[in-house]
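Participant: Turn this into a model:
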Amino acid sequence: MLIHMLAAGAAAAAPQNKFGFVEALEQGGFIAYATVTILGIMSFGSFYILFTKFFEQNKLMNQYKKNVSAFWRAPNVKEGAAKLDKNSAWRQLVDDGVAAADQQSKMTDQVEAHDWLHGSLARSESTINAKLAGGLPFLATVGATAPFVGLFGTVVGIYRALIAIGLAGSASIDKVAGPVGEALIMTAIGLLVAVPAVLAYNWLQARNKKISGMLAGFSTDVLANLSSGGAVKPAVAPAAPAKPAPAAAPAKK
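Facilitator: Sure thing, here's the model as predicted:
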């Protein structure tokens, strides 16, 4: 009985090694905390850009579906511009085209006048595409560098494990488990940050290309309409007739 009590007391007095994420960070010290903080900022920035650009792209696509047909059904470009949402990319293209057409009359050479109008619309289109591409370089940077940031934490963790082995004189598991565990955690976090950033970049880039094609087509139609004095218009479906209001129910006697 006494032997069992002494063994239990010795087991209770023995130090308990805890292995976990927080413990690994505590063992890693400043470098581990700095690495995780940098990767956290990268991850937060990636998801912020993903959601903001997604909503911006959806807004542009919905505006195109709802307003462009109504724009082309208007008698002229200036009246059609009023049917487009203010501060939208489509309204910007039309306004820049109308402003360029007004200045076009001051040019004596018809070829130069057409080039001026075409260049003004192309410049407006490039400005919109540049705004759509905002934030994507950050995603590309995160996707390319996050694994290496995690790898830096991994190298430091392995270096600390080797130091622990040298000081202990033996590669006992309790001496190397903490630093090696920290190293593996840093690698995993780096990959978890990089993979979503790369996927988000490719997906948003594909959607931007689709919107860029829509902008190019709309810009070409506006150019043709302004150059022809309103004679050239794309074919659009007529507006749906308004539904008649339901007849009021007869009053009860």
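Participant: C-alpha from now on. contacts and neighbour counts both.
Facilitator: Noted.
Participant: which SS class is P75?
Facilitator: Using DSSP: H, G, I helix; E, B strand; the rest coil, the three-state assignment for P75 comes out as coil.
Participant: Could I get the full set of helices for the stretch 51-200 of the chain?
Facilitator: Remark: helices assigned in the stretch 51-200 of the chain by DSSP state H, counting those that start in this stretch are 77-81, 89-104, 110-132, 136-168, 173-227.
Participant: And the last one, what does it pack against?
Facilitator: Contacting helix 173-227 under the criterion 3 or more Cα pairs under 8 Å, 6 or more residues apart in numbering; DSSP states H and E are the following elements: helix 21-72, helix 89-104, helix 110-132, helix 136-168.
Participant: Give me the helices and strands touching the longest one, please.
Facilitator: What it means is helix 21-72. For helix 21-72, the elements it packs on are helix 77-81, helix 136-168, helix 173-227, judged by 3+ Cα pairs under 8 Å, 6+ apart.
Participant: The structure of the following sequence is requested for comparison with the preceding one:
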Amino acid sequence: MNLFDLLSQGDAVTRLVALLLLAMSVASWVVILWKAWLLRRASGDVGRSTAAFWQSASVDDARQKVAGFDRESLVLPLIAATQVSAPGSLAAAGDRSQQLTRLLRDALHGVLDKLQFGQVLLATVGSTAPFVGLLGTVWGIYHALTGIAAAGQITIDKVAGPVGEALIMTAAGLAVAIPAVLGYNIYGRLIGRIEADLEGFARDLRELLTHGEKP
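Facilitator: As a prediction, this is how the structure comes out:
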């Protein structure tokens, strides 16, 4: 018995569980592949962008140089956020250091939201797929027991189909969950490294614009 047999021979619950696992698998693999591409580019771009910034003669010159390296727009929003709000508004209240802290914090949150996108889906699939598969397992065992009860005796033809269905559902749940959990953990570590680099750059940028060159 395979997935196609489940969809063609199973009842409504079996088909629903199988289709749900299939949808969860497709969604998680789309996120896994997309984030692999995104984080691969981001991990290199952040280092090159920050290096280009500190090698520039001025902040305006740095913006132009960083634009050539920051393909995922992770560093540029931090540089753009250093444009302090116009006088007369509450956003411009406080000294320059406070304004820059607020602006850079908001910009950093936006960048991190982009990096974190999809992590919730991977965590959800990784934690729920085994239980969805378990539902199919329980349903298959239930079919086996009802078949035995109806026949009045244990026969291989009454047990083989439902038990095979149950085993496939168990394996399917694990097959969906394991890649999602691995992707979540691996990408979480990569995002943490990039986040640390961006936070360090934002802190250094604030110090530069507070005590050093003005944009």
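Participant: coming back round to it: which one of the helices of the stretch 51-200 of the first structure lies nearest to N58 of the first structure?
Facilitator: Comparing the helices of the stretch 51-200 of the first structure by their distance to N58 of the first structure (Cα to Cα), the top pick is helix 173-227, with 9.4 Å.
Participant: With the second structure overlaid, report how far the closest one is off on average.
Facilitator: Superposing on the second structure places helix 173-227 of the first structure at an average distance of 0.7 Å from its equivalents, by mean Cα distance after the TM-score superposition for the first structure.
Participant: Export the helices of the stretch 51-200 of the first structure as TSV, with columns for distance to T37 of the first structure.
Facilitator: Compiled in TSV, the helices of the stretch 51-200 of the first structure are given as follows (distance: least, Cα to Cα, whole Å):
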stretch	distance to T37 of the first structure
helix 77-81	48
helix 89-104	37
helix 110-132	28
helix 136-168	11
helix 173-227	11
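Participant: Determine which of these approaches G45 of the first structure most closely.
Facilitator: Ranking those by proximity to G45 of the first structure (Cα to Cα) places helix 136-168 first, at 8.1 Å.
Participant: In the second structure, which residues correspond to that closest one?
Facilitator: With TM-score structural alignment applied, helix 136-168 of the first structure matches the range 119-151 in the second structure.
Participant: Now the matching stretch on the first structure. Mean distance?
Facilitator: Its aligned residues in the first structure lie a mean 0.7 Å from stretch 119-151 of the second structure after superposition (mean Cα distance after the TM-score superposition for the first structure).
Participant: what comes up buried for that stretch?
Facilitator: Buried residues in stretch 119-151 of the second structure, counted by 16 or more other Cα atoms under 10 Å: 119, 121-126, 128-141, 143-145, 147-148.
Participant: Apart from its neighbours in sequence, what residue is nearest the most centrally placed residue in the first structure?
Facilitator: A centroid search over the first structure (Cα atoms, centre = their mean) returns L50, at 3.0 Å, as the residue closest to the centre. Residue nearest to L50 of the first structure in three dimensions, not counting chain neighbours: A200, with 6.2 Å by Cα to Cα, 6 or more residues apart in numbering.
Participant: just A164 of the first structure next, same as before
Facilitator: Distances taken as Cα to Cα, 6+ apart place K175 nearest to A164 of the first structure, at 5.9 Å, with adjacent residues excluded.
Participant: And that neighbour, how far from S69 of the first structure?
Facilitator: Computed with Cα to Cα, to the nearest Å, the distance linking K175 of the first structure and S69 of the first structure is 71 Å.
Participant: what does G153 of the first structure give?
Facilitator: Distance check for G153 of the first structure against S69 of the first structure: by Cα to Cα, it reads 55 Å.
Participant: just G135 of the first structure next, same as before
Facilitator: As for G135 of the first structure, its distance to S69 of the first structure is 31 Å (criterion: Cα to Cα).
Participant: How about S105 of the first structure?
Facilitator: S105 of the first structure sits 28 Å away from S69 of the first structure when distances are taken as Cα to Cα.
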